[in-house]
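Q: Sharing a sequence plus its predicted fold:
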Amino acid sequence: MSEFDVIKGFAFDMDGVLADTARFHTIAWRKIADEVGTTWTKELEEGLKGIDRMGSLALIISAGRHDDEYDQSAREALAEKKNTNYRELISTLTPADILPGMQQFLDELKAANYQLSVASASKNAPFIIERLGLADYFEAVVDPASVAAGKPDPAIFAAAAKVLNLEPEQVIGLEDSAAGIQSINGAGEISVGIGNANVLAEADVNFDKTADVTLNAIKVALDSK
C-alpha cells in the first residue's frame, strides 16, 4: 500500500492556496508599518506569510527597531486597526477570487469522499470561506486561537486532522509558505507546497501554481518518490 492509499483527508491553508487574500494582508500591514515607522521591504512581506496577527505585528515593529516603543495594549490596538482595514478589503471577495484550479480540485476531492478542513492562521478564515462560497466543502475550520502556537508549530495542522477524526498519516496538507510546510511536516502529515520550490524545499510534493494541483498529480508525485 502506498502513502497515498491511506489518505482520507486534506487540510488547506487559505491565503495563497484557496484565494489570494495575501494581497489584502499586504495592503493592511503596510499601513501599519508606515504608522510605526518601519520601512516596508519584500523580505518583510515574505516573512509575514503564514504568521499569525500578533506575530506579524511583532516582526514589523522589530524590523524598524521600535520594540521599546509599543507595550502590549498599544500592540493590540495596532493589530485591531490592521484587522479592521483587512476586513473591509476581504468583504469585496466573491467566488471569482478562488485561485485557478482550486474549485475543480475541491469538487474532485468531495466526489471522491475525502474529508476537508481549513488550517489557516487567519481568524477571519470562516468569513473568507463564506465570501468565496466554499463553506459547504469543509467539515471544519480550525480556530487559530484554539491552538497553543502558530505556524511553524505543528499544532494547527495537528488540529486539522483531529477535527476530521483522522490520524496525521491519513491527511495531506496544502501550503504556500515555508512556515506552513514546517507545520504540516511537524504534525506528521504529507506536505504539498504550492509556489517556489526553493522556498518550499521541505515539502513532500511541489507544484508551481494552484492550477497544477489535481488528485492524480499528487498521487503520481507521491508514488514516484
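A: Right, received. Where do you want to start? Keep in mind that this is a model prediction, so the values were computed, not measured.

Q: contacts and neighbour counts: CA atoms only from here.
A: Noted.

Q: The chain: helices as residue ranges?
A: 22-36, 42-47, 53-63, 72-90, 102-111, 125-132, 155-162, 178-186, 215-223 (DSSP state H).

Q: Leu200: which of the ones you listed is closest?
A: helix 178-186 (5.3 Å; CA to CA).

Q: helices and strands around the closest one, which ones?
A: Packing contacts for helix 178-186, counted by 3 or more CA pairs under 8 Å, 6 or more residues apart in numbering; DSSP states H and E, involve helix 155-162, strand 171-175, strand 190-194.

Q: With distance to Ile181 added, can I get these in JSON lines?
A: Shown next, in JSON lines, are the helices and strands packed on helix 178-186 (distance: least, CA to CA, whole Å):
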{"stretch": "helix 155-162", "distance to Ile181": "10"}
{"stretch": "strand 171-175", "distance to Ile181": "6"}
{"stretch": "strand 190-194", "distance to Ile181": "6"}
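
Q: what about versus this one:
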Amino acid sequence: MPEDVNIPDLHRATGVLFDLDGVLTPTAEVHMRAWQKVFDEVFARWGIAEPYTDADYYAYVDGKKRYDGVASLLRSRNVEIPWGEVTDPPEAETVCGVGNRKNDAFAAALRSEGIAPYPGSLALLESLRDASVPMGVVSSSKNAGEVLASAGIRDFFRIVVDGLVAERDHLASKPAPDMFLEGARMLGVNPASAVAVEDAVAGVASAASAGYSIVIGVDRGAGADILRAAGATLIVDDLSRLLEIA
C-alpha cells in the first residue's frame, strides 16, 4: 500500500519524466546482483573486512552514475584508488576499472535473462500515451538504451537522458539537479509544472532540487521515510497506484 493517499492525476501533467531501473523495469535487481558480485570480489582481494550489503547499494550506489557510485562506496570504507579512464579494462584496479567490471556483469545478466517492464508501470505508460502526455526517461545508467529496447518500451518516450548523455554533456550525477533539468529542457517542459518518478534517494533529491512540482517516490526498498526526506511529495509501492485517479 502507498504511504500517501492524495494521488495526483498524471494525465493532466505537462510532462512526466521517469527513472528507469526500479521504476519502469526490475533491472535494479540485476544491478544489485552485479554490484554484489563485483564488490564481494574486490573486498576479498583488497582485504576490506566490512562486507558489502544491500544497505550500501541504497546509500552509496543507487541512482548515481556508475563511477561516482564506485568512488562513493569505496570512500565509505576509507579506500581511495586512482580514478583511471573510461577505457580502462575491467581488471584495472581503478574506479573506472571496477565500474567497467560491474557493467560487464550487468550486461551479461541482462542478455542471458532479458527484462520486462513492471506490469503496473507498463499500464501507466499506456494510459499516459493514450492521453498524449509527453514522457521522458532520466537514468544514470549507460545501459538505458539497451534496457528500454529489451523491455520493448522505448517508443513511449520522446527523450532519454542517460549516463551516456550525462558523460557527453558533462552533467553532474544525481543527486545534483543537472540530469532532471536537462530532461525537462529536452522534453520542452517547465519542471515547476512537470512530474518526476524515482525510486532512488539520489534521484528523488535530484528531481526535487531541479524544482519539479511533483516528485513521486516509488518505494522498492529504499524506505518511504528516506524518500520523503529526500524530497518526494508522494510515496507509492507500484505505479499502478497512479492509475487509481483515472
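A: Perfect, I can see it now. The model shown is predicted, which means the values in this text are computed figures rather than measured ones.

Q: List just the one of the helices and strands packed on helix 178-186 of structure 1 that sits closest to Leu44 of structure 1.
A: Per CA to CA, nearest to Leu44 of structure 1 of these: strand 171-175, 19.0 Å.

Q: and the residue mapped onto Leu242 of structure 2 from structure 1, what does it touch?
A: Aligning on TM-score structural alignment places Leu242 of structure 2 opposite Val213 in structure 1. Contact analysis of Val213 of structure 1 by CA atoms under 8 Å, 6 or more residues apart in numbering lists Gly101, Met102, Phe105, Phe207.

Q: so what's the last one closest to, chain neighbours aside?
A: Spelled out, that is Phe207 of structure 1. The shortest distance from Phe207 of structure 1 to any non-neighbouring residue, by CA to CA, 6 or more residues apart in numbering, is to Ile194 (4.9 Å).

Q: what do we get in structure 2 for that neighbour?
A: Match for Ile194 of structure 1 (TM-score structural alignment): Val218.

Q: Verify the stated contact: that match with Thr233.
A: No. The pair Val218 of structure 2 / Thr233 is not scored as a contact, 10.9 Å apart, by CA atoms under 8 Å.

Q: the more surrounded of these two?
A: Val218 (25 against 18; other CA atoms under 10 Å).

Q: OK, contacts around that one?
A: Val23, Val197, Glu198, Asp199, Ile235, Val236, Asp237, Asp238, Leu239.

Q: State the distance from it to Ser139 of structure 2.
A: 15 Å (CA to CA, to the nearest Å).

Q: quick one on the thing from earlier: from Lys31 of structure 1, how far off is the residue nearest to Phe207 of structure 1?
A: Counting by CA to CA - Ile194 of structure 1 and Lys31 of structure 1 are separated by 28 Å.

Q: now do Ala197 of structure 1
A: 30 Å.

Q: Could you do Asn83 of structure 1 as well?
A: 11 Å.

Q: same question, Pro152 of structure 1
A: For Pro152 of structure 1, the distance to Lys31 of structure 1 equals 25 Å [CA to CA].

Q: Of the two, which one has the most company?
A: Just comparing Pro152 of structure 1 and Lys31: by other CA under 10 Å the higher neighbour count belongs to Pro152, 20 against 16.

Q: That one matches what in structure 2?
A: The alignment partner of Pro152 of structure 1 in structure 2, by TM-score structural alignment, is Pro175.

Q: can you check Gly173 of structure 1 too?
A: Per TM-score structural alignment, Gly173 of structure 1 is aligned with Ala196.

Q: quick one, what contacts that match?
A: So Ala196 of structure 2 contacts Val16, Leu17, Phe18, Asp19, Ala207, Tyr212, Ile214, Val215, Ile216 (CA under 8 Å, 6+ apart).

Q: quick one, what contacts the third one?
A: Looking back up the chat, that one is Phe18 of structure 2. Here Phe18 of structure 2 is in contact with Leu24, Met135, Gly136, Val137, Val138, Ser139, Ala196, Val197, Glu198 (criterion: CA under 8 Å, 6+ apart).

Q: Show me the subset of these that structure 1 keeps too.
A: Mapping the contacts of Phe18 of structure 2 onto structure 1 (both residues aligned by TM-score structural alignment, their matches' CA atoms under 8 Å) leaves Leu24, Met135, Gly136, Val137, Val138, Ser139, Ala196, Val197, Glu198 still in contact.

Q: Could you report the neighbour count for the second one?
A: Put plainly, it is Met135 of structure 2. Neighbours of Met135 of structure 2 using other CA under 10 Å come to 25.

Q: now do the fourth one
A: Here the neighbour count serves as a burial measure; for Val137 of structure 2 (other CA under 10 Å) it reads 26.

Q: Thank you kindly, that will do.
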